[in-house]
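Visitor: Okay, predicted coordinates and the sequence, questions at the end:
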Amino acid sequence: MNLLSSRHNINVVTVSRRSQISYSDKSGSKIGSLISLTVTPCDKTPCALYKGHNSTITIEFNTSETVKNGRISVHGVLAHVPVPFPLDNSDLCQFVSPTCPLINSIPKYTHTYTMFVKTSYPSISLVVRWELKNSSDEDIVCVEFPAQLI
């Protein structure tokens, strides 16, 4: 008896919906400049943040001053009222590349933060305010973008 075996190759391709969205640079900072904002997954404005899934915020920026350490501050803005959004880890230096200290001779830094959107969050439209702050609590960059929790 002749047994034939076949080998099946399965290729899995992961496609990430990632695009630059409409956003506002709100910092007016003398410390840093916003280059770009990307939210993944997000392919249109307002950005759909899916409950029960991860969303990744990527901010490219530069700095005109040395920043030894800092923090990430996030708010959901509802009816012009900022509501703090606690992060599990808000240490800026752990989520920026190249890492701290941030110095002005490096032309671009990339801040990347992946967060889980809890299913307990209400399904609402809001503006997300994402701030990168130095140790004196001054904005390095502050960006706002429209979002919808789904």
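Guide: Perfect, I can see it now. Given the structure is predicted, the values throughout are model-derived calculations rather than measurements.
Visitor: make it CA atoms for all contacts and neighbour counts henceforth
Guide: Will do.
Visitor: For Val83, which residues are in contact?
Guide: Contacts for Val83 (Cα atoms under 8 Å, 6 or more residues apart in numbering) come out as His75, Gly76, Val77.
Visitor: out of these, which is most surrounded?
Guide: The most crowded member of the contacts of Val83, judged by other Cα atoms under 10 Å, is Gly76 (21 neighbours).
Visitor: if I pick it, what's in contact with it?
Guide: By Cα under 8 Å, 6+ apart, the neighbours of Gly76 are Pro82, Val83, Pro84, Phe85, Leu126, Val127, Val128, Arg129.
Visitor: Give me the distance between it and Ile35.
Guide: 22 Å (Cα to Cα, to the nearest Å).
Visitor: next, the one to line up against it:
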Amino acid sequence: MQVAFGLLFLCLVICVNTLTPVEKCPKGKSLEDYKLTVKVGNCKKSSCRLKKGRLVVIEFRFTSDRNVKTLTNDVNAIIAGLPFPFIGVDQTPACDNMYEADGRTKSGCKLVTGQEYVYRFPIKILEIYPVIKVRVHWGLKADDGNYVMCFELPASIVT
């Protein structure tokens, strides 16, 4: 019985630790409202290490709170309180990165209220980025300019 309990506990710890701990963004709803799960590469703790020259896949699930026709990535690094856009990601269309709940079928940007979606975006941590601690802001803005979802996380760009 103790062995079974130990294995169950270990399984729970492993399953829980596959997600990246994120924080609410200032203009967003609570993370629970989105029912989202966020994965940032293989980061499993706060203050993710983003290695220069590497490709990091950002993935999360969320339930849309309204019908949406277009989505735009709103992605920046906040340094000393100032937002610096992630080159080639910020203000780009997010439609090609949207999938149905199965995570395989592309959905595009026609989101329906109450339906779950998966967003997946591979981002290259460019060599030109400085080695620095940052706060990453990642959001999806709808055609009305409001967030469909957003989160923030502490990170460090490293060599």
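Guide: Happy to help now that I have it. Just so we're clear, the structure is a prediction, and the values are computed from it rather than from any experiment.
Visitor: could I get the contacts of Gly76 of the first structure as CSV with distance to Asp139 of the first structure?
Guide: Below are the contacts of Gly76 of the first structure laid out as CSV (distance: Cα to Cα, whole Å):
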residue, distance to Asp139 of the first structure
Pro82, 16
Val83, 17
Pro84, 16
Phe85, 17
Leu126, 21
Val127, 18
Val128, 16
Arg129, 12
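Visitor: and the residue positioned nearest the centre of the first structure, what does it touch?
Guide: Nearest to the mean C-alpha position of the first structure, by Cα atoms, centre = their mean, lies Ile57 at 1.6 Å. Neighbouring residues of Ile57 of the first structure by Cα under 8 Å, 6+ apart: Leu37, Thr38, Val39, Thr40, His111, Thr112, Tyr113, Thr114.
Visitor: Of the residues you listed - the most surrounded one?
Guide: Neighbour-wise, the contacts of Ile57 of the first structure (other Cα under 10 Å) top out at Val39, 24 neighbours.
Visitor: on that earlier part again, which of the contacts of Gly76 of the first structure count as buried?
Guide: Buried members of the contacts of Gly76 of the first structure, counted by 16 or more other Cα atoms under 10 Å: Leu126, Val127, Val128, Arg129.
Visitor: quick check, nearest of those residues to Asp91 of the first structure?
Guide: Nearest to Asp91 of the first structure among these: Arg129, at 16.8 Å, using Cα to Cα.
Visitor: Matching that closest one against the second structure, which residue comes up?
Guide: Under the alignment (TM-score structural alignment), Arg129 of the first structure pairs with His137 of the second structure.
Visitor: now Thr110 of the first structure
Guide: Under the alignment (TM-score structural alignment), Thr110 of the first structure maps onto Val118.
Visitor: which SS class is its match?
Guide: strand (DSSP: H, G, I helix; E, B strand; the rest coil).
Visitor: Could you verify my assumption that it touches Val38?
Guide: No. Counting by Cα atoms under 8 Å, Val118 of the second structure sits too far from Val38 to count as a contact (10.0 Å).
Visitor: Tell me the residues that contact both of the two, please.
Guide: Any residue near both Val118 of the second structure and Val38 by Cα under 8 Å, 6+ apart counts here, and that gives Glu59, Phe60, Arg61.
Visitor: Could you report the distance from Gln115 of the second structure to Lys44 of the second structure?
Guide: Applying Cα to Cα to Gln115 of the second structure and Lys44 of the second structure gives a distance of 27 Å.
Visitor: Please apply the same query to Thr18 of the second structure.
Guide: Taking Cα to Cα, one finds Thr18 of the second structure at 6 Å from Lys44 of the second structure.
Visitor: again with Leu153 of the second structure
Guide: Separation of Leu153 of the second structure from Lys44 of the second structure (Cα to Cα): 12 Å.
Visitor: Between those two, tell me which one has more neighbours.
Guide: Taking other Cα under 10 Å, Leu153 of the second structure and Lys44 do not tie; Leu153 has more neighbours (21 against 15).
Visitor: mind checking what the more buried one lines up with in the first structure?
Guide: Match for Leu153 of the second structure (TM-score structural alignment): Phe145.
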